[in-house]
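K.L.:
Dropping the sequence and predicted coords here.
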Amino acid sequence: MLANPAPPFDPELAAALAVVAERIPPTLTPEMIPLMRQAPRDPGLDDVVASVGAVHEERTIAGYDGAEIVVSIYRSAGHSLAGPGIYHIHGGGMVLGDRFSGVQSFLPFVASHGAVLVSVEYRLAPEFPDPVPVEDCYAGLVWTAANAAELGIDPSRIIVGGASAGGGLSAGVTLLARDRHGPALKASLLIYPMLDDRNETISCHQIQGVGVWDRTSNFTGWNALLGDRRGTDDVSIYAAPARAADLSGLPPTFIDVGSAEVFRDEDVAYASRIWAAGGVAELHVWPGGFHGFDGFVPQAQVSRAMVETRNRWLSRMLET
């Protein structure tokens, strides 16, 4: 018997895993990255944009070291008043995804709260290893804040957020903004964030060959980002925020995660250390949830509860 058996999956989620595995296998290895990058863009995205009365605009801006990157901007047609801003960073294990991945979750807030959504196309590892991804993301945040008036954003009401690797990069960007005295963030939304390159927590060892994004996948993503530095003392807190010794001075932070996924323990620890530093964090650990379950099985009861809870928090942040 294993010393630390994995928690069981929620019954609804477990029943759906076979179908999920046809799209996303439990384990990602380096040779799979090129094929996975060929996944088509969500064909329903344009319909969602139209349904909330938003318009989509692209801008080319300066990323890390002056290289060009693209941001997508979503705002209501005729948007003029300065409202809240959502700065979105997509997931994909540091090696997959694009600026359209995950924006559907935030588009309704364009209609309900007059939010302006900016999503950044940061460059991916392994072609662009650390510090490129997090620095691209920070450059996009600085650009958003500097152009807030033209975008229709109140610069004091910018929330940064993303899922998985996007959650980890959001945490890294939040630390950069604090340490460089950059944009003053209203809040950080970390959706099952990827925070710790060391891959040695109990939850990392529990999830192998099951669910979505197992321990081997985690090695694949972190090795692509950090190379031989992964697991050594030569890793920046902005690349792996779990390594930050000081989590004081952060904006209110929301963290959610499943109980049956690799990131559980590092995410719980991150919230606990924000509290220990006197900060504000809201943490939810959803029983039986595998990584990304709310997106893969949105009709499950636990998925609906997760999304509703997250959206209530985001609404509160956008309204104040």
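P.N.:
The structure has been received and is ready for your questions. Residues are numbered from 1 along each chain as shown.
K.L.:
only C-alpha atoms for contact and neighbour calcs from this point on.
P.N.:
Fine.
K.L.:
For the stretch 151-300 of the chain, which segments are assigned as strands?
P.N.:
153-163, 187-191, 253-258, 281-286 (DSSP state E, counting those that start in this stretch).
K.L.:
winner for burial among those strands?
P.N.:
strand 187-191 (a mean of 26; mean count of other Cα atoms under 10 Å).
K.L.:
Ok, which of the strands of the stretch 151-300 of the chain comes nearest S80?
P.N.:
strand 153-163 (9.0 Å; Cα to Cα).
K.L.:
ok, and what's touching that closest one?
P.N.:
81-91, 102, 115-116, 145, 148-149, 167-170, 174, 183-193, 318 (Cα atoms under 8 Å, 6 or more residues apart in numbering).
K.L.:
If we use 6 Å, what do you get?
P.N.:
Strand 153-163 has contacts (Cα atoms under 6 Å, 6 or more residues apart in numbering) with 82-91, 145, 148, 170, 185-193.
K.L.:
still on that earlier bit, reformat the strands of the stretch 151-300 of the chain as TSV; add distance to V268.
P.N.:
Listed next are these as TSV, based on distance: least, Cα to Cα, whole Å:
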stretch	distance to V268
strand 153-163	15
strand 187-191	12
strand 253-258	8
strand 281-286	7
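K.L.:
between these, which one is nearest to V71?
P.N.:
strand 153-163 (14.1 Å).
K.L.:
what about the helices in this protein?
P.N.:
11-23, 33-36, 45-51, 108-113, 132-146, 148-151, 165-179, 202-206, 215-226, 264-276, 293-296, 301-319 (DSSP state H).
K.L.:
Next, count neighbours for the residue nearest to F293 when sequence neighbours are not counted.
P.N.:
Nearest non-adjacent residue to F293, counting by Cα to Cα, 6 or more residues apart in numbering: S303, 6.7 Å away. Using other Cα atoms under 10 Å, S303 is surrounded by 21 other residues.
K.L.:
this is the other structure I want to compare:
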Amino acid sequence: MYSFSTKGIRSKRIHIEANGLRIPLLILKPLSEPENAPGVMWIHGGGYMTGMKEMAYIGRAADLVRNHGAVVIAPGYHLSLFHPYPTALNDCYATLLYIKDHAKELGINPDQIMVGGESAGGGLAAAVSMLARDKGKVKIAFQMPLYPMIDNFDTESSKDNHAKVWNTRRNHQAWAVYLRKDAKKEVSPYAAPSRQTDYSNLPPAYTFVCTAEPFYCETLKYIDDLKAAGVEAKVDVYEGMYHAFDMSEPEHPTGKEAIKNFNEMFAYAKEHYFAKQEG
């Protein structure tokens, strides 16, 4: 289904230590040495319990490197089967701090650190945006939580959903593994970003989602909540497609449209969104 391509990308694998754990990082750069480039932490999907950092090659992260000269740092966060919440979030936050502290050697503009990801990676992108805002140690210029997995409660689109790739059964299972006994409880917004009540001062956001997938309603609500708090936010909606269609069928007309619109939005963000670091 998926095709990995490293064309036009240089890669490097390192690891960092945080919270007593070793976190592997995949660093993707354009062929020409970047200087003052946008730095993007891109977080892979997989329901918090599967997936790998190398999925950056098959989704929109690769577009950012090839088409926009961005530097992408993809964390191999610890999966929930053996490391439930908050380990994955802590791994991503540690990666974010690493990007800030090493921006110069990475070729990154420290005032243009961004986050993004698909599905559970989108959920972690939203959660780490909230955590970074609240801790105040690193500023995020832009967030791209694509069709994010952010609500541990059923919504109108996630209940009784039998679509391919992701559906109600898989969603319930994944939240139960990630949150354990708290899967159906009111949890921290860092665990399930839809539980957030204060959306002010979060980074500008862009996402897209399709109408047939479980995360349709929670994605729209996230964007509406950001807008209501005065945050610039936009969502593109695609009719009838299924979860992660842009990765599964990038040559489908709708997949092509989603990819084109994503790239246009990132080009805009590269020109307009900055967040000056303090200290």
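P.N.:
The structure has been received and is ready for your questions. Not measured: the values here are computed from a predicted model.
K.L.:
quick one on the thing from earlier: just name the most buried of the helices of the first structure.
P.N.:
helix 165-179 (a mean of 25).
K.L.:
start and end residues in the second structure for that helix, please.
P.N.:
Alignment of helix 165-179 of the first structure against the second structure: residues 120-134, by TM-score structural alignment.
K.L.:
now swap in stretch 255-269 of the first structure and tell me
P.N.:
Stretch 255-269 of the first structure maps onto residues 207-221 of the second structure, going by TM-score structural alignment.
K.L.:
Need the distance between the two termini of that stretch.
P.N.:
12 Å (Cα to Cα, to the nearest Å).
K.L.:
chain center to that stretch: distance?
P.N.:
14 Å (Cα atoms, centre = their mean, to the nearest Å).
K.L.:
Repeat that for stretch 147-158 of the second structure.
P.N.:
16 Å.
K.L.:
Over to stretch 304-315 of the first structure?
P.N.:
That offset, for stretch 304-315 of the first structure, works out to 15 Å (Cα atoms, centre = their mean).
K.L.:
What span of the second structure is that stretch aligned with?
P.N.:
So stretch 304-315 of the first structure sits over residues 256-267 in the second structure, by TM-score structural alignment.
K.L.:
With the first structure overlaid, how far apart is that stretch on average?
P.N.:
Comparison of stretch 256-267 of the second structure with the first structure after fitting gives an average deviation of 1.0 Å (mean Cα distance after the TM-score superposition for the first structure).
K.L.:
what does that stretch rub up against?
P.N.:
P250.
K.L.:
Could you dump the helices of the first structure into JSON lines with distance to I69 of the first structure added?
P.N.:
Compiled in JSON lines, the helices of the first structure are given as follows (distance: least, Cα to Cα, whole Å):
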{"stretch": "helix 11-23", "distance to I69 of the first structure": "28"}
{"stretch": "helix 33-36", "distance to I69 of the first structure": "21"}
{"stretch": "helix 45-51", "distance to I69 of the first structure": "21"}
{"stretch": "helix 108-113", "distance to I69 of the first structure": "23"}
{"stretch": "helix 132-146", "distance to I69 of the first structure": "8"}
{"stretch": "helix 148-151", "distance to I69 of the first structure": "18"}
{"stretch": "helix 165-179", "distance to I69 of the first structure": "16"}
{"stretch": "helix 202-206", "distance to I69 of the first structure": "33"}
{"stretch": "helix 215-226", "distance to I69 of the first structure": "18"}
{"stretch": "helix 264-276", "distance to I69 of the first structure": "29"}
{"stretch": "helix 293-296", "distance to I69 of the first structure": "27"}
{"stretch": "helix 301-319", "distance to I69 of the first structure": "27"}
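K.L.:
out of these, nearest to I237 of the first structure?
P.N.:
Once the helices of the first structure are compared by Cα to Cα, helix 165-179 is nearest, at 7.1 Å.
K.L.:
what sits up against the closest one?
P.N.:
89-94, 134, 138, 161, 183, 190-191, 193-195, 238, 241.
K.L.:
One more pass at 7 Å, please.
P.N.:
89-94, 134, 137-138, 160-162, 183, 190-195, 238-239, 241 (Cα atoms under 7 Å, 6 or more residues apart in numbering).
K.L.:
got it, and stretch 5-12 of the second structure?
P.N.:
L26, I27, L28, K29, P30, L31, Y57, V65, R66.
K.L.:
before we move on, what about stretch 240-248 of the second structure?
P.N.:
In contact with stretch 240-248 of the second structure (Cα under 7 Å, 6+ apart) are residues 1-2, 58-59, 163-166, 210-213, 255, 258-259.
K.L.:
how far does it stretch from start to finish?
P.N.:
So stretch 240-248 of the second structure: terminal residues 14 Å apart, Cα to Cα.
K.L.:
In the second structure, which residues correspond to stretch 125-136 of the first structure?
P.N.:
Against the second structure, stretch 125-136 of the first structure falls on residues 80-91 (TM-score structural alignment).
K.L.:
where's the equivalent of R243 of the first structure over in the second structure relative to G116 of the second structure, distance?
P.N.:
Here R243 of the first structure is matched to R195 in the second structure, going by TM-score structural alignment. Distance from R195 of the second structure to G116 of the second structure, counting by Cα to Cα: 19 Å.
K.L.:
cool, and P193 of the second structure?
P.N.:
Distance, P193 of the second structure to G116 of the second structure, by Cα to Cα: 14 Å.
K.L.:
Same check on D63 of the second structure?
P.N.:
With Cα to Cα as the criterion, D63 of the second structure and G116 of the second structure are 12 Å apart.
K.L.:
about what we covered before: just give the number of residues close to the match of R243 of the first structure.
P.N.:
16.
K.L.:
Once you drop chain neighbours, what's closest to it?
P.N.:
P189 (4.7 Å).
K.L.:
repeat for I158 of the first structure
P.N.:
Closest residue to I158 of the first structure apart from its sequence neighbours, by Cα to Cα, 6+ apart: G85 at 4.5 Å.
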